[in-house]
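1. show me the folded form of this:
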Amino acid sequence: MSHIAFIGIGSNLGDAPGHCREAIARMKAHPHLAIHATSSFYKTQPFGKTDQDWFVNAVVQLETGLGATDLLHVLLNIEQEMGRERREKWGPRKIDLDLLFYDADVIRREQLEVPHPGIAQRRFVLDPMMEIAPDFMHPTLHQTIRVLQSKLKDDFEVTRLPDSV
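-> Model prediction:
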């Protein structure tokens, strides 16, 4: 059985666009993942911990036969292979891969929460998702990405990077 998942990608250390491209290439090379769409890259101000470099963010839509937990492990392995070090919440990172959505499933486990919490308040997720899946329905909020993005009332800066993918 195949599943559709959306993965958030972010980096703010070193060659951030290059790290994002490498993570996408590693997902493409994985035998159980097929990328269907990739958003542009966006330069975004840091969220949560603001005293750090700005991020490059993107979202990919992929198809997989893996279960959600196995997919999460693949993403964590890619992060680890790329040198991700987890030092502090919302801190600087070479690469960050978040399982945003997995079909329309709602999963609440100790190590996995899907939909990823806080999506409705995160322009750095909603803007890239608007490019590739504006009509995707958030399974717990019962609103499309388009509606969620239109409801954002923030001054969070997000800038699409030209020719980024």
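2. C-alpha only now, for contacts and for neighbours.
-> Will do.
3. can you pull out the helices in the chain?
-> Along the chain, the segments classed as helices by DSSP state H run 16-29, 68-81, 123-132, 145-150.
4. return the distance of the shortest one from the chain's centre.
-> Helix 145-150 has its C-alpha centroid displaced from the chain centroid by 16 Å (CA atoms, centre = their mean, to the nearest Å).
5. do stretch 34-53 as well
-> Mean-position distance between stretch 34-53 and its chain equals 8 Å (CA atoms, centre = their mean).
6. in it, which residues are buried?
-> Residues of stretch 34-53 classed as buried by neighbour count (16 or more other CA atoms under 10 Å): 34-35, 37-47, 53.
7. contacting residues for Ser11?
-> Pro17, His19, Cys20, Phe55, Val56, Asn57, Pro92, Arg93, Lys94, Ile95, Asp96 (CA atoms under 8 Å, 6 or more residues apart in numbering).
8. distance of the residue lying closest to the fifth one once chain neighbours are set aside relative to Val114?
-> Nearest-residue entry for Val56: Lys43, 4.6 Å, with adjacent residues in sequence omitted and distances by CA to CA, 6 or more residues apart in numbering. Between Lys43 and Val114 the distance is 25 Å, computed by CA to CA, to the nearest Å.
9. one more to line up against the first:
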Amino acid sequence: MNKVYLGLGTNMGDRLNYLDSACELIQNNSKIKVLKKSKIYETKAWGYTDQADFLNMCLEIETSLNEYDLLEFCHEVEQKLNRERIIRWGPRTIDIDILFFNDIILKDENLYIPHPRISERAFVLIPLMDLNKKLKIKNKTIEEYLNSLTCEEREQVKEYVGDEEKFV
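-> This next block holds a predicted model:
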């Protein structure tokens, strides 16, 4: 089995419902077992900032899928939840990123593992901390990367205090 960390984000419509639906679709795949879910965090938009705030979370999973089949499955989930790719880093109903896949390092036109911008995104590092503080990128833990971000960058990520019981 492959150990994988996924990042999920949404900032359109019923954001909690999109996260819940994505988690449900992932859990219902017989080749995937969800081991842990992070808390949900509300985050200011990153990159393209003229849009609504995001809800973000991470999942730790085990899967018998290889990295490319998992990527295809993640895109299928995004499609089922009406994801449209119009503006880079723009609004989306759901975004699912493969952050880590075992210890592999992969870089091609379709897939980068580990995800190339983890180390600069507090909205990924903070939920990953809920799951595994010891994850490393280039011999540095995600906790060390998080500590290297400015207070302003870290403070833009707030624990979501809405209807979290759906995710317990």
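10. before we move on, the earlier item: ok, and the contacts of Ser11 of structure 1 in structure 2?
-> Among these, the contacts conserved in structure 2 (both residues aligned by TM-score structural alignment, their matches' CA atoms under 8 Å) are His19, Cys20, Phe55, Val56, Asn57, Pro92, Arg93, Lys94, Ile95, Asp96.
11. which one of those is nearest to His3 of structure 1?
-> Asp96 (21.4 Å; CA to CA).
12. my read: that closest one touches Asn12, true?
-> No. Checked against CA atoms under 8 Å, the pair Asp96 of structure 1 and Asn12 is beyond contact range at 9.4 Å.
13. the buried residues of stretch 34-53 of structure 1 in strands, which ones?
-> The strands, defined by DSSP state E, take in Ala34, Ile35, Ala37, Thr38, Tyr42, Lys43, Thr44 from the buried residues of stretch 34-53 of structure 1.
14. next, format these as TSV and append distance to Glu63 of structure 1.
-> TSV is the format used below for these (distance: CA to CA, whole Å):
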residue	distance to Glu63 of structure 1
Ala34	5
Ile35	6
Ala37	10
Thr38	12
Tyr42	23
Lys43	26
Thr44	27
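15. Ala29 of structure 1 -> structure 2?
-> By TM-score structural alignment, Ala29 of structure 1 lines up with Asn28 in structure 2.
16. how near is Tyr42 of structure 1 to Leu141 of structure 1?
-> Distance from Tyr42 of structure 1 to Leu141 of structure 1, counting by CA to CA: 25 Å.
17. compute the number of surrounding residues for the nearest residue to Ser119 of structure 2 once chain neighbours are set aside.
-> Leaving aside its chain neighbours, Ser119 of structure 2 sits nearest to Tyr145 (5.6 Å; criterion: CA to CA, 6+ apart). Using other CA atoms under 10 Å, Tyr145 of structure 2 has 17 other residues around it.
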